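Undergrad: can't give you the sequence, but here's the structure:
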């Protein structure tokens, strides 16, 4: 399945009907990465995108592992869909930050992020552990880790919708919140199914 096809199939799940006139929901012919942000922004907008960039890179690493190691076909499909969406979102995020003349990553000093919940909480050791956990334990280990990871994205999105000023970034944060809540619901069903 091509990346465009995966994105077009995932759009209803990940983005719902959240598009606005300023930030339309992507279709099979428009990737998220093609959405442009306005030039007016504040520090919260920048920090949200920088933190989410870091978060997306972690998500891509975890979902790449799940796409090859998961035993549940539904989990593999979910991981591949999330990976396609987040790769496209990451391109958009980095494009916006570059357009604004800002670094595409957040400063890793933990003390700088205390006021907005800190950097994403998933650590490199936890992500690496997904590559070595036994095959029979992988699905549960991944779901537990990725549930917490996506919940962190929901918290970051809330911070942006509360304190951000760029309307495209706020609309994107709303889509992030809604799509990750949908993913959390799907993962909980997989855990309980």
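TA: Happy to help now that I have it. In this text, all values refer to a predicted model and were calculated from it rather than measured experimentally.

Undergrad: from now on I want contacts and neighbour counts done on CA atoms only, so please keep to that.
TA: Will do.

Undergrad: so for the helix or strand encompassing residue 174, what gets flagged as buried?
TA: Secondary structure here is read from DSSP states H and E; on that basis residue 174 sits in helix 167-192. Within helix 167-192, the residues scored as buried using 16 or more other C-alpha atoms under 10 Å are 167-184, 186-187.

Undergrad: just checking, what packs against that helix?
TA: helix 3-15, helix 73-99, helix 135-163 (3 or more C-alpha pairs under 8 Å, 6 or more residues apart in numbering; DSSP states H and E).

Undergrad: could these go into a markdown table alongside mean neighbour count and distance to residue 57?
TA: As requested, the helices and strands packed on helix 167-192 are exported to a markdown table (neighbours: other C-alpha atoms under 10 Å; distance: least, C-alpha to C-alpha, whole Å):
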| stretch | mean neighbour count | distance to residue 57 |
| --- | --- | --- |
| helix 3-15 | 18 | 18 |
| helix 73-99 | 20 | 8 |
| helix 135-163 | 19 | 12 |
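
Undergrad: got these as a markdown table, with distance to residue 106 columns?
TA: Formatted as a markdown table, the helices and strands packed on helix 167-192 follow (distance: least, C-alpha to C-alpha, whole Å):
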| stretch | distance to residue 106 |
| --- | --- |
| helix 3-15 | 25 |
| helix 73-99 | 11 |
| helix 135-163 | 13 |
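
Undergrad: to residue 51, which of those helices lies closest?
TA: Across the helices and strands packed on helix 167-192, residue 51 has its closest neighbour in helix 135-163 (7.9 Å, C-alpha to C-alpha).

Undergrad: alright, now check it against this:
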């Protein structure tokens, strides 16, 4: 394939991925706006400082970084197992982000915390991974990759890329688990509790699979 043909294929692939991303987000938002279906608690709108609103705002932000890393893996890995995992994470988390943003729109709340802090909706406990959730976490939430780590991921190739992607994504899943656990236990809306519980179960399963993939590649999870 000539260089112009390769550029054309890359450009076409980027357009297809972009269209798919928009479609999945719209689907998730549509599902989120159907909160008035039977089984949803519509007797009151969750308050700005509620678990429901805080969970939706913070988990959407957390998820979107996972989607970013999954996009990198889908576009760059040559490993079918990594590509399939990345596709599964991207599609699932995009749909969930759309759903949470749909709820926030329905409830009349902004998509992100207005004061730039996170996890104030959680009680001050070990859920905050050493930070005070009552006071709020600024910057990155637990498990999220730094700008330097994302830059390092983009600079790697081959098996090195695959391993670092797995390490970052595994840590990302583990860091978000306490938020999902708290949301599943304390959210006021049944649909929020159900989504949080589903996240917890699916990400635990994916986490075990990523550990297996790391072992097969002679690597281990990140220690911090």
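TA: On my side now, so go ahead. All of these numbers come straight from a predicted model, not from anything done at the bench.

Undergrad: the helix holding residue 174 of the first structure vs the second structure - mean distance after superposition?
TA: Helix 167-192 of the first structure differs from its equivalent in the second structure by a mean of 0.7 Å after superposition (mean C-alpha distance after the TM-score superposition for the first structure).

Undergrad: and that helix, which stretch of the second structure?
TA: Taking TM-score structural alignment as the measure, the second structure aligns residues 190-215 with helix 167-192 of the first structure.

Undergrad: the second structure: which residue goes with residue 106 of the first structure?
TA: Taking TM-score structural alignment, the alignment pairs residue 106 of the first structure with residue 113 from the second structure.

Undergrad: same thing with residue 90 of the first structure?
TA: Using TM-score structural alignment, residue 90 of the first structure sits opposite residue 97 in the second structure.

Undergrad: now the match of residue 106 of the first structure: closest residue in space that isn't a chain neighbour?
TA: For residue 113 of the second structure, ignoring the flanking residues on the chain, the nearest one in space by C-alpha to C-alpha, 6 or more residues apart in numbering is residue 57 at 6.5 Å.

Undergrad: give the contact list for that neighbour.
TA: Counting by C-alpha atoms under 8 Å, 6 or more residues apart in numbering, residue 57 of the second structure makes contact with 100, 101, 104, 110, 111, 112, 113.

Undergrad: now with 7 Å?
TA: 111, 112, 113 (C-alpha atoms under 7 Å, 6 or more residues apart in numbering).

Undergrad: quick one on the thing from earlier: list the contacts for the match of residue 90 of the first structure?
TA: 25, 28, 60, 63.

Undergrad: what's the helix or strand for the second one?
TA: Read that as residue 28 of the second structure. Per DSSP H and E: helix 3-32 holds residue 28 of the second structure.

Undergrad: could you give the angle of that helix to helix 190-216?
TA: Taking axes from the mean of the first three to the mean of the last three C-alpha atoms, to 10 degrees, one finds helix 3-32 of the second structure and helix 190-216 inclined to each other by 140 degrees.

Undergrad: for helix 3-32 of the second structure, buried residues please.
TA: For helix 3-32 of the second structure, by 16+ other C-alpha under 10 Å, it's 21, 24, 25, 26, 27, 28, 29, 30, 31, 32.

Undergrad: would you check the span in the first structure matched by the helix or strand just after that helix?
TA: Remark: after helix 3-32 of the second structure, the chain's next helix or strand is helix 51-76, criterion DSSP H and E. Alignment of helix 51-76 of the second structure against the first structure: residues 44-69, by TM-score structural alignment.

Undergrad: and that stretch, how far from the chain's centre?
TA: Taking the mean of its C-alpha atoms, stretch 44-69 of the first structure sits 6 Å from the chain's own mean (C-alpha atoms, centre = their mean, to the nearest Å).

Undergrad: can you point out the buried residues in it?
TA: Within stretch 44-69 of the first structure, the residues that count as buried by 16+ other C-alpha under 10 Å are 44-56, 58-60, 62-67, 69.

Undergrad: next, the mean deviation of it compared to the second structure.
TA: Compared with the second structure after fitting, stretch 44-69 of the first structure deviates on average by 0.7 Å (mean C-alpha distance after the TM-score superposition for the first structure).

Undergrad: quick one on the thing from earlier: and the match of residue 106 of the first structure, that one's in a helix?
TA: No: remark: residue 113 of the second structure does not belong to a helix; assigned using DSSP: H, G, I helix; E, B strand; the rest coil, it is coil.

Undergrad: what's the burial count for it?
TA: Neighbourhood size, residue 113 of the second structure [other C-alpha atoms under 10 Å]: 19.

Undergrad: go on, residue 193 of the first structure?
TA: For residue 193 of the first structure, the count of nearby residues is 6 (other C-alpha under 10 Å).

Undergrad: do you know how far it is from residue 8 of the first structure?
TA: 27 Å (C-alpha to C-alpha, to the nearest Å).
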